[in-house]
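Student: Everything below, folded, please.
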Amino acid sequence: MVVLLHRYEVKGCQVVWVIRHTAICHTFVDEGAAVFFLPHLHDDSGCHGDTAELRKRTKYVCEGVGEGREERGEGEKERIGSALGPDWHTGRQMKGRNEGPTHVQVEYEVEVKEILTASQVKSRGLQPSKIGPRPPEEPQLGYQWPIFVALTNGKVFGCDLVVSATGVFPNTTCLTSSAGQTEVELSEEGGVVVDNQMRTSLSHVYAAGDVCTARWTHSQLWFQMRLWTQGRQMGSYAARAMVAHSRNEEVSLDFCFELFAHVTKFFGYKVVLLGLYNSQGLDTSQYEVLLRCTKGQEYVKAVLRDGRMVGGILIGETDLEETFENLILNQLDLTDLKDCLLDPRVDIEDYFD
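Tutor: So this is what the prediction gives:
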């Protein structure tokens, strides 16, 4: 997914996007928002918004990552670096060798079955699938690709590079002994269980970020999603909790755990996710959805339960982030205002200010 969300910066190559869902960006947005983004997969005129914005986020590196085994000491374990992060492509040349337009081919509801060499593809009698539109005079490369990917739908694609974006999982192997035992309590998914003070089951041991599983009673409007923003919030809160506990004090649960919130960019659009933005944990009979969509400009979604807003998706320069946040936190009854809540002729910012 990482490559395609920066699709507007990738030039001169053919891309096959393999997803196991029915729509792109399934982890973050609903199918309606996915349809809003689809035109940008094949748009070479550039993306929406400014791609040359100044980035001021702090960057972290792991010294020595990438060094060859022969350069490390005998018995020294290979060190693991941080995730790529949102600015992974900064300063890199994102251009392939093709002079023609970039083409993105999406394969829905499918997974990678096997990665093969050219000789394996030949010996099995597999026929490479066509990638994108090519001029009649340009021959298909056939078996000349350096690597091939076999999919569960029977297609086989030759490619120069395979990018695997399979999500995040807790890496707790360092906490397991050679006998396969661990002293710290782990959740079913393998994360280190922490309470509302970020404490683990071991005295004076704390955990934060992707490695942990938040096991306290959550706010109804917050849930754990292993994102870099939550990792940063948890880390900051854990540090304050450790200082307080060293002084025999307790800290109140940070306000950031009251409401799920994440801000990012897809295809150059600002994307704001608030609360139960995809009706997480709600039955279809428990909520209703209000939508406003302007093609190429904005996508606004509000999730209401019993007439009160519990989540929302804002794509584009909507200027509704603060208003939605306040409506979700205040739990104001919007039953009588539903018909005009997302009416573009009504300035709800001023109305609820």
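Student: hey, let's count contacts and neighbours off CA atoms from now on
Tutor: OK.
Student: which residues in the stretch 151-300 of the chain form helices?
Tutor: 228-246 (DSSP state H, counting those that start in this stretch).
Student: For residue 37, which non-adjacent residue is closest in space?
Tutor: Spatial nearest neighbour of residue 37, chain neighbours left out: residue 267 (7.3 Å); criterion: Cα to Cα, 6 or more residues apart in numbering.
Student: try residue 18
Tutor: Nearest to residue 18 is residue 107, by Cα to Cα, 6+ apart, at 4.9 Å.
Student: ditto for residue 114
Tutor: residue 150 (5.1 Å).
Student: That neighbour: neighbouring residues, count only.
Tutor: When neighbours are counted by other Cα atoms under 10 Å, residue 150 registers 20.
Student: do residue 205 as well
Tutor: 12.
Student: Next: residue 300.
Tutor: The burial count for residue 300: 19, using other Cα under 10 Å.
Student: Proceed likewise with the subsequent sequence, for comparison:
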Amino acid sequence: MFCFLLKYEVEGCEVIWAIKQKSISSTFVDPGAAQFFLSSLNKDKSKEEAPSKRLKYTLEDDKYLASSTTKLGGALGPDWSAHLHMTGSMQTSHQVHVEYLVEIQRLLSPEEFESAGLSESCVPESFICDKSWPVYVRLTNDKVYGCDFIVSATGVTPNTDPFLAGNQFSIAEDGGLKVNDHMQTTVQDVYAAGDICTVSWEVSQHWFQMKLWSQARQMGVYSAMCMVADDQKEDIQLDFCFELFAHCTNFFNYKVILLGRFNAQGLGNDYELLLRVTKDLEYIKVVLQNGRLQGAILIGETDLEETFENLILNQIDLTPFKEHLLEPNIDLEDFFD
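Tutor: Below is the predicted model:
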């Protein structure tokens, strides 16, 4: 997601975006939603700053912090660039060119580039060419681009190695530390949360684990509650945040909300999709199975998140209303109140 957001946040630069999938950000959204975003790739950024309603955490000076040179902050989140100035030397806002279905084949120094007798691919024509770059990239489609620096986004891999020596942790298939519904690992008094852990309990029908800052924060809060409850010998129920997958962020200045099985994860082929798309305004996709809402992608100011969240949790049979579910002139919130 960081690499996805960076394409929009950086200004005054030319960006070559090389991805190995057929569409941008396929981890989060379907090709249809990716197509909706493409028109925003090279648009000027809005100068308006919307107010942030997310929780903020600050560090106060104390004895420990005074002796430490490193202050650890919270998870990345959608506000990571709020106080950063990322502007290059170009007069235009930014330009982005996407190369699909490719990976990096080789990195070359200027000397290697010259000795190999290669020439730089110059697409689109408006991009700078015939310049000496500090590094060159050869892609698997044999195109070669020069650049000032490279940002590599390779996904999330649990970094468990520092904790394994001498400890009998149970490790999941993805390499994470297995945790139970109290966020406890298989080592006594050791809890784990966030990207390093993998849940091993039987999850809710509409929740699944995804390596996201929002889930990491929820797990961290719930882990603290479990620690206190276990220390005081109190019973604690699984937090409600594990009942329904929900993630809210911003892509290209659009509000993006992912709910439930938003890409029909785990539903097989027995489902149907309903779409409502208004160019440059909104993209709405709902996933239905047996007439019941299982997930949704909401892009833009749709004001449907609360209604769809309740419909997923309540599992109301929507078959009689299916044909009118996404009609813009119907107030779903009042209808299902």
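Student: sorry, back to before: so how far is residue 19 of structure 1 from the residue nearest to residue 18 of structure 1?
Tutor: In this view, residue 107 of structure 1 and residue 19 of structure 1 are 6 Å apart by Cα to Cα, to the nearest Å.
Student: Tell me the counterpart of the residue nearest to residue 114 of structure 1 in structure 2.
Tutor: The alignment partner of residue 150 of structure 1 in structure 2, by TM-score structural alignment, is residue 138.
Student: Check which helices and strands the helix or strand hosting its match sits against.
Tutor: Element membership for residue 138 of structure 2, per DSSP states H and E: strand 135-139. Judged by 3 or more Cα pairs under 8 Å, 6 or more residues apart in numbering; DSSP states H and E, strand 135-139 of structure 2 is in contact with strand 104-108, helix 110-115, strand 144-147.
Student: between these, which gets nearest to residue 162 of structure 2?
Tutor: Among these, strand 104-108 comes nearest to residue 162 of structure 2, with 29.2 Å by Cα to Cα.
Student: wait, what's in contact with the match of residue 150 of structure 1?
Tutor: The contact partners of residue 138 of structure 2, taken as Cα atoms under 8 Å, 6 or more residues apart in numbering, are 104-108, 144-145.
Student: Distance of it relative to residue 37 of structure 2?
Tutor: For residue 138 of structure 2 relative to residue 37 of structure 2 (Cα to Cα), the value is 27 Å.
Student: next one: residue 120 of structure 2
Tutor: For residue 120 of structure 2, the distance to residue 37 of structure 2 (Cα to Cα) stands at 28 Å.
Student: Who has more neighbours out of these two?
Tutor: Taking other Cα under 10 Å, residue 120 of structure 2 and residue 37 do not tie; residue 37 has more neighbours (20 against 16).
Student: Can I take it that the more buried one is in a helix?
Tutor: Yes: secondary structure of residue 37 of structure 2 (DSSP: H, G, I helix; E, B strand; the rest coil): part of a helix.
Student: coming back round to it: can you redo the contacts of residue 138 of structure 2 as a markdown table with distance to residue 219 of structure 2?
Tutor: Formatted as a markdown table, the contacts of residue 138 of structure 2 follow (distance: Cα to Cα, whole Å):
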| residue | distance to residue 219 of structure 2 |
| --- | --- |
| 104 | 34 |
| 105 | 37 |
| 106 | 39 |
| 107 | 38 |
| 108 | 42 |
| 144 | 43 |
| 145 | 41 |
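Student: which among those end up buried?
Tutor: Neighbour counting by 16 or more other Cα atoms under 10 Å classes 104, 107-108, 144-145 among those as buried.
Student: Pick the one among the residues you listed closest to residue 58 of structure 2.
Tutor: Proximity of those to residue 58 of structure 2 (Cα to Cα) peaks at residue 104, which lies at 39.0 Å.
Student: Could you identify the residue of structure 1 that aligns with the closest one?
Tutor: Under the alignment by TM-score structural alignment, residue 104 of structure 2 pairs with residue 112 in structure 1.
Student: need the contact list for that match.
Tutor: By Cα under 8 Å, 6+ apart, the contact set of residue 112 of structure 1 is 18, 149-152.
Student: Most neighbours out of these, which is it?
Tutor: The most crowded member of these, judged by other Cα under 10 Å, is residue 150 (20 neighbours).
Student: Against residue 49 of structure 1, how distant is it?
Tutor: For residue 150 of structure 1, the distance to residue 49 of structure 1 equals 36 Å [Cα to Cα].
Student: ditto for residue 139 of structure 1
Tutor: The gap separating residue 139 of structure 1 from residue 49 of structure 1 is 37 Å, by Cα to Cα.
Student: Compare those two (neighbour count), which wins?
Tutor: residue 49 (14 against 8).
Student: any idea how far the more buried one lies from residue 8 of structure 1?
Tutor: Separation of residue 49 of structure 1 from residue 8 of structure 1 (Cα to Cα) stands at 11 Å.
Student: from the contacts of residue 138 of structure 2, which is closest to residue 155 of structure 2?
Tutor: Proximity of the contacts of residue 138 of structure 2 to residue 155 of structure 2 (Cα to Cα) peaks at residue 104, which lies at 15.1 Å.
Student: how far away is that closest one from residue 149 of structure 2?
Tutor: Residue 104 of structure 2 sits 14 Å away from residue 149 of structure 2, taking Cα to Cα as the criterion.
Student: shared neighbours, these two?
Tutor: The overlap between the contact sets of residue 104 of structure 2 and residue 149 (Cα under 8 Å, 6+ apart) is empty.
Student: ok so, going back, and for the residue nearest to residue 18 of structure 1, the neighbour number?
Tutor: The tally of other residues near residue 107 of structure 1 (other Cα under 10 Å) stands at 19.
Student: repeat for residue 224 of structure 2
Tutor: 15.
Student: Matching it against structure 1, which residue comes up?
Tutor: Alignment note: residue 224 of structure 2 maps to residue 239 in structure 1; criterion TM-score structural alignment.
Student: if we can go back for a sec, could you redo the helices and strands packed on strand 135-139 of structure 2 as JSON lines and give each row distance to residue 160 of structure 2?
Tutor: Converted to JSON lines, these look like this (distance: least, Cα to Cα, whole Å):
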{"stretch": "strand 104-108", "distance to residue 160 of structure 2": "27"}
{"stretch": "helix 110-115", "distance to residue 160 of structure 2": "37"}
{"stretch": "strand 144-147", "distance to residue 160 of structure 2": "34"}
